[in-house]
Structures are given as C-alpha cells and as structure tokens.
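Peer 1: From the sequence below, what's the structure:
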Amino acid sequence: MKFASYSAAGLAFYGAATDDGMIALSPDLPQWPTLLDVVRAGGLDQLIVTAESRSVTHTDVQYDMVLPNARRILCVGVNFPDRNAEYKDGSEQPKYMSLFPRFASGFTGHNRPLIRPPESHMLDYEGEVAIVIGKGGRRIAQADAYDHIAALTICNEGTIRDWVRHAKFNVTQGKNWDNSGAIGPWLVPFRDPAQLDDARITTRVNGDVRQDDVLSRMMHPIRREIEYISTFMTLEPGDIIVTGTPTGSGARLDPPQFLKPGDVVEVEVTGIGILRNTIEDEQP
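Peer 2: So this is what the prediction gives:
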C-alpha cells in the first residue's frame, strides 16, 4: 500500500493512493494530524487497516512533498563508483561518505514543477531512493539497520550547480533553493530487504534515460549509511536519508544539459513508483 500527503478542495490530507484516487485517512485519525505524526507513532500498519475498510474520497488532488514537515533530511553525496569517477580528480573510493543537510522547504511534490531561480539557470536533477526512519537509535549496527526503516520513497534531489561552489567546504547553498527538488509521490512501507537490495533507479528527462543503476552498486550501502550517521547523531522517527544518485546528472554531460522550463523529469525506482516533475521559472 502507498501513503501520500496531498491537497484537495483547498484542504490538506494524507491517505492511501490507489489507481482510482485517494482514500482520505487523516479525518479518521485525528490523533495523527500529519503523515509525519503517523511515522513517529509507528502507525503505518494502522493506516493499512483503516484504508482497507474505506473507499476513494478524492480523485482531483495535488500531491505535496510526502513529509512536508520533516525536521531532518540528510543526503549522501557521490555514492556510486561511476559518480566518483565523474569528478576526474583521480581519487579512490572514499573511506567515509559525504553528507549534507537539506530542508523540507527545498522540496515539492509529485506532478508539481521544480522551480528554476533567476539567479542561476543551472538547475540539475539527481534521482535517488530516500528512506524514512521509523525506529530511532544511536550507534546502530549494520546488521540491525533495516529494522530502523519505516518506509521508502523517491527523491529528485534538484541542485543549482554553480551555487554548490560558492564556498570552500560546503554545498548547502546549491542544495536548498525553495522547491528545487521533489520527494514522493508516496511512502511505501518497508517490509523486505529485497525492496532495497534489488532496486534500480532510472532517471529520464523528456523520455531520454539519463541515469540508470542499481542500489547494490553503492559505495556506501544503506546499512552502512545508517550505521555511520547514527554514530554521530541519534536518528529519530521521521528522519529522511537521501541515499545517493547514480552517474549521469546534467552537469556531467558533454556539453552540460541543465533543466529548462517545459522539461519533464521522471525518477523511477523498482517497487516504489515514478516521481514526475515539470520545470518552471520562478515568478516575480
């Protein structure tokens, strides 16, 4: 089952996404005002039970970022071997992973536009799997890491490329433009290691495949990401880890090909679905 945050008739809801429309669940579960509250309470199983006894309530909806009030979003950079080679700096596989924060305000939802700002037209795509922590913990062992995942979703970790080089040691400026990326369309509860171990990420721009790889080739697998991150910070339910993008971003093409208004970007992940966004310029 798939659970989304969405708007309909000017009101915000969360519910179960079906082929026929949305089953609104938030009105039946006032103890959990948002989908983030559901995750923090370990309530995804209750959503499944509730949805099974309800029918479609909305067919005309606007998807929101799946956890629009997420407090912490941490991204893993340069996590595929070909991606490391793209930098052409002769470096070997890094011993430790690169990490940077993103904020919920930088993400929009499925079928909504990514916004290209007037300050730079170097808006790029990065298709990734995102995991949502369901059980908190500190110094989590790799063998136990998957027990701490509540759900999976998809991220287009949109980046303003020239702004990631505005300072010497960080990329935060280029990674947090309002509505420059997307997370969604929904959460898929995590039940089986194969959901991650066998997953493939494919990113298409206007139907042209730009990124295509499997999670099993990650330099720092998701179990290791959870272990490493939980070494220095206590992971909490509702935290999102964006796990890394394959080679093929627009900045690395020859010549570079950045996103422009009218483009359609699709990020597809096995077993989760397709996150689709258009591109628009920011309006004054």
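Peer 1: Could you use CA atoms for every contact and neighbour count after this?
Peer 2: Fine.
Peer 1: so who does the closest residue to Lys2 other than its chain neighbours touch?
Peer 2: In this structure, Lys2 finds its nearest non-sequential neighbour in Val188, 5.0 Å apart by C-alpha to C-alpha, 6 or more residues apart in numbering. If a contact means C-alpha atoms under 8 Å, 6 or more residues apart in numbering, then Val188 has 1-3, 151-153, 272 as its contacts.
Peer 1: Check for me that Val188 belongs to a helix.
Peer 2: No: per DSSP: H, G, I helix; E, B strand; the rest coil, Val188 lies outside any helix segment and is strand.
Peer 1: I'd like the distance between it and Trp163.
Peer 2: For Val188, the distance to Trp163 (C-alpha to C-alpha, to the nearest Å) stands at 33 Å.
Peer 1: Arg191 too?
Peer 2: The gap separating Arg191 from Trp163 is 38 Å, by C-alpha to C-alpha.
Peer 1: Of these two, which one has the most company?
Peer 2: Between Arg191 and Trp163, counted using other C-alpha atoms under 10 Å, the more crowded position is Trp163 (20 against 13).
Peer 1: how far away is that one from Pro185?
Peer 2: From Trp163 over to Pro185 (counting by C-alpha to C-alpha), the distance is 27 Å.
Peer 1: before we move on, what about Met97?
Peer 2: To Pro185, Met97 is 27 Å away according to C-alpha to C-alpha.
Peer 1: Neighbour count for these two, which is higher?
Peer 2: The neighbour count for Met97 versus Pro185, taken as other C-alpha under 10 Å, is higher for Pro185 (28 against 18).
Peer 1: isn't Arg54 right next to Thr18, touching?
Peer 2: No: if you go by C-alpha atoms under 8 Å, Arg54 and Thr18 don't touch, sitting 11.6 Å apart.
Peer 1: quick one: Thr159 and Gly181 touch, right?
Peer 2: Yes: in this structure, Thr159 is within contact of Gly181 by C-alpha under 8 Å, at 7.4 Å.
Peer 1: Now for those two: what residues contact both?
Peer 2: Residues touching both Thr159 and Gly181 by C-alpha under 8 Å, 6+ apart: Tyr125.
Peer 1: which residues touch Val38?
Peer 2: 32, 44.
Peer 1: doesn't it fall inside a helix?
Peer 2: Yes: assessed by three-state DSSP, Val38 belongs to a helix.
Peer 1: Distance check, it against Phe100.
Peer 2: According to C-alpha to C-alpha, Val38 and Phe100 sit 26 Å apart.
Peer 1: In contact with the spatially most central residue of the chain, which residues?
Peer 2: The chain has Cys155 as the residue nearest its centroid, 2.6 Å off, counting by C-alpha atoms, centre = their mean. With contact set as C-alpha under 8 Å, 6+ apart, Cys155 has these partners: 126-130, 181-184, 242, 267, 275.
Peer 1: Proceed likewise with the subsequent sequence, for comparison:
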Amino acid sequence: MRFSTYTTDGETFYGAITDAGAICLSPLFPEWPTLYDAVAANGLDTLSAAAEGRPVTHASFSYEMVLPNAPRILCVGVNFPDRNAEYKDGSAQPEYMSLFPRFASGFTGHDRPLVRPPENHTLDYEGEVAIVIGKKGRRIRAEDAYDHIAALTLCNEGTIRDWVRHAKFNVTQGKNWDRSGALGPWLVPFRNASQLDEARIITRVNGEVRQDDYLKRMMFPVREEIAYISTFMTLMPGDIIVTGTPTGAGARFDPPRYLKPGDVVEIEVDGIGVLRNGVEDEQ
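Peer 2: The predicted structure is shown next:
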C-alpha cells in the first residue's frame, strides 16, 4: 500500500495510491486532518484496512510534498565512503555523523518542478531514502531502531551549493531554499529489514545515471542514525530522517554539472518507487 498527499480541483486530500489513481481517505478520518496526523497516531495500518475494496476516487491529481506539515526533518550528510573522498581533504571516515535541519517549505512533490532561485544557479541534486518515524523513542538502541520506523519515502535533497559555503560551520542556508528539493511520491509502510538493508538507490538526470549505490554501504547505517539522533532528542512519530546520498552529485564533476531549467531528475529505489522532478527558474 502507498499513501500520499495530493491536490485536485483546488482541494488537498490524502489517500492510497493505486496504478489507476487515488483512493481518497482523509474525509473518513476527521480526527486525522493530514497524513502527518495519521502517521503520528500510528494509523497507517488503519488507512490500509480502510482502502481495501474501495474504488478509485481521483484519477487526475497533483502530488504534494508527502508530509507537507512535518515539523522536524533531519538530514545526514556525507554518509557514503566515496562521498567523503569527494571532498579531497584527506580526511578519514568521521567518528560521528554530520546532521543538519531542513524545513518542509524547502520541498515540493513528485512531478512538480524544483525551483532555481535568481540569486544563485548552483542548484544540485542528491538522491536519498528518507525514513518516517512511527514510534516515540529516546536513547533507542541500534538493534531496536527498525521498530521505530513507520514508513519509507524518497528525497531529492536539492541544494544551492554556493550558499552552503556562506558560513564556516553550517549548511542550513544552502539547504532550505523554497521548493529546491522534493519528498515523495508517497509513503510505503515499513514491514521488514530488507526494505533498507538491500535497497539500491539510483539517480538519473535526463536519463543519465549519476548516482548508483546501496544503502548497506553507508558509513552510518539507518540503525545507527536512529540511535545517535535519539540520544540528544526524543524522536516523535512523523519525524523524518533523510539518510544520506551516494557519490555523483553535480558539484563533484569537473566542471560541475548543476541543474538547469528543462532538466528532469529521477530517483529510484526498488520497493519504494520513482521520485521525478523537472527544473524551472523562480517566477
């Protein structure tokens, strides 16, 4: 089962996504006005049961950022061995993971354009798997971490590269331009470890493979990410962790290959799907 937030005829709903269209579920659950509320209430199984046997209600719609009101999104940076080498600074694998926040306003939905701002044209792509927390926890043991995941989705963690260099110790301003990235198309409920442990992530730009790697090669696996983050903050249902991108982002080519209007970026993971976005200049 797949669940998404979508818009049709000027109204926003959430529901189950099938090959034929969307099964609208939000009117059935007024206690959960958004998909985020359903996740926070551990309601994905309830949504699955409600969708069974129901007909498609919307054959035409536009995807929104999958959890547009998610209050906390944390991203793990430089989390593949080859990514660390890309920096060419001679540094060994770090002892601790790099983290930075992103805000929901920086993301758009599937099949919507990433927006390149007029202030700077170094818009880059980063294909990643994102996990959505479904069970509250603090100081979670790594061996228990998967018990706290509700769902998986995909992320294009779009970045304005020049703006991550505006300060010595943070990248926040380069990571939070409005609609510079995407999250979606949908949530896939997390059922077993193989969904992450065997996941292969591929990023294509205009059909050309730019990133291709396996999550099991991450320097800080998802179990460790959940354990480490939950050491200093209580993870809550609906929190999103964007787990890290492989080598091959546009900035690491010589010369760099940044995104431009008309480009199409696709991020694919078997068992989750494809997140696709075009690129346009801010109007």
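Peer 1: Got a TM-score for the pair?
Peer 2: Scored against TM-score structural alignment, normalised by the length of the second structure, the superposed chains reach a TM-score of 1.00; 283 aligned residues with a C-alpha RMSD of 0.4 Å.
Peer 1: Check whether the residue nearest to the centre of the first structure sits in a helix, strand or coil.
Peer 2: strand.
Peer 1: What's the match for it in the second structure?
Peer 2: In the second structure, Cys155 of the first structure lines up with Cys155, judged by TM-score structural alignment.
Peer 1: Which of the helices or strands spans the closest residue to its match other than its chain neighbours?
Peer 2: Closest residue in space to Cys155 of the second structure, ignoring its immediate chain neighbours: Leu183 at 4.6 Å, by C-alpha to C-alpha, 6+ apart. Using DSSP states H and E, Leu183 of the second structure sits in strand 181-189.
Peer 1: Kindly report the same for Ala12 of the first structure.
Peer 2: According to DSSP H and E, Ala12 of the first structure maps onto strand 11-18.
Peer 1: which parts of that strand are buried?
Peer 2: Counting neighbours by 16 or more other C-alpha atoms under 10 Å, one finds that the buried residues in strand 11-18 of the first structure are 12-17.
Peer 1: and what of stretch 77-91 of the second structure?
Peer 2: Buried-residue list, stretch 77-91 of the second structure, by 16+ other C-alpha under 10 Å: 77-81, 83-84, 86.
Peer 1: So which of these belong to strands?
Peer 2: Judged by DSSP state E, those include Gly77 as members of strands.
Peer 1: Can I get the buried residues of stretch 77-91 of the second structure in JSON lines including distance to Arg217 of the second structure?
Peer 2: Converted to JSON lines, the buried residues of stretch 77-91 of the second structure look like this (distance: C-alpha to C-alpha, whole Å):
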{"residue": "Gly77", "distance to Arg217 of the second structure": "14"}
{"residue": "Val78", "distance to Arg217 of the second structure": "12"}
{"residue": "Asn79", "distance to Arg217 of the second structure": "9"}
{"residue": "Phe80", "distance to Arg217 of the second structure": "7"}
{"residue": "Pro81", "distance to Arg217 of the second structure": "8"}
{"residue": "Arg83", "distance to Arg217 of the second structure": "11"}
{"residue": "Asn84", "distance to Arg217 of the second structure": "12"}
{"residue": "Glu86", "distance to Arg217 of the second structure": "16"}
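Peer 1: Can you list which of the buried residues of stretch 77-91 of the second structure are found in helices?
Peer 2: 81, 83-84, 86 (DSSP state H).
Peer 1: out of the contacts of Cys155 of the first structure, which is most surrounded?
Peer 2: Of the contacts of Cys155 of the first structure, with other C-alpha under 10 Å as the count, Gly127 tops at 33 neighbours.
Peer 1: Hmm, Phe103 and Asp72 of the first structure touching each other?
Peer 2: For the record, residue 72 of the first structure is Arg, not Asp. Yes: when contacts are counted by C-alpha under 8 Å, Arg72 of the first structure is listed as touching Phe103 (7.0 Å).
Peer 1: which stretches of the stretch 101-250 of the second structure form helices?
Peer 2: With helices called from DSSP state H, counting those that start in this stretch, the stretch 101-250 of the second structure shows them at 194-197, 222-232.
Peer 1: Tell me which of those helices sits nearest to His121 of the second structure.
Peer 2: His121 of the second structure lies closest to helix 222-232 among these, at 31.5 Å (C-alpha to C-alpha).
Peer 1: Flag every buried residue along the closest one.
Peer 2: 222-230.
Peer 1: Please apply the same query to stretch 165-176 of the second structure.
Peer 2: The neighbour-count check on stretch 165-176 of the second structure (16+ other C-alpha under 10 Å) flags 171-176 as buried.
Peer 1: now for those residues, which pair is the farthest apart?
Peer 2: Largest pairwise distance in these, by C-alpha to C-alpha, is 9.1 Å, between Val171 and Asn176.
Peer 1: which one of the buried residues of stretch 77-91 of the second structure is nearest Ala199 of the second structure?
Peer 2: Out of the buried residues of stretch 77-91 of the second structure, the member with the shortest distance to Ala199 of the second structure (by C-alpha to C-alpha) is Phe80, at 14.0 Å.
Peer 1: What lines up with that closest one in the first structure?
Peer 2: Match for Phe80 of the second structure (TM-score structural alignment): Phe80.
Peer 1: Please name the residues that touch Ala92 of the second structure.
Peer 2: Asn84.
Peer 1: and it, that one's in a strand?
Peer 2: No: counting by three-state DSSP, Ala92 of the second structure is not part of a strand but coil.
Peer 1: That one and Glu86 of the second structure: what is the separation?
Peer 2: 12 Å.
Peer 1: Now tabulate the helices of the stretch 101-250 of the second structure in a markdown table and tack on distance to Gly134 of the second structure.
Peer 2: Putting those into a markdown table (distance: least, C-alpha to C-alpha, whole Å) gives the following:
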| stretch | distance to Gly134 of the second structure |
| --- | --- |
| helix 194-197 | 16 |
| helix 222-232 | 12 |
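Peer 1: out of those helices, nearest to Ser48 of the second structure?
Peer 2: Of all the helices of the stretch 101-250 of the second structure, it is helix 194-197 that lies closest to Ser48 of the second structure, at 18.5 Å by C-alpha to C-alpha.
Peer 1: And that closest one, what does it pack against?
Peer 2: In this structure, helix 194-197 of the second structure packs against no helix or strand, with contacts taken as 3 or more C-alpha pairs under 8 Å, 6 or more residues apart in numbering; DSSP states H and E.
Peer 1: got the contact list for the closest residue to Pro221 of the first structure other than its chain neighbours?
Peer 2: Nearest non-adjacent residue to Pro221 of the first structure, counting by C-alpha to C-alpha, 6+ apart: Leu215, 7.6 Å away. Going by C-alpha under 8 Å, 6+ apart, Leu215 of the first structure touches 196-201, 221.
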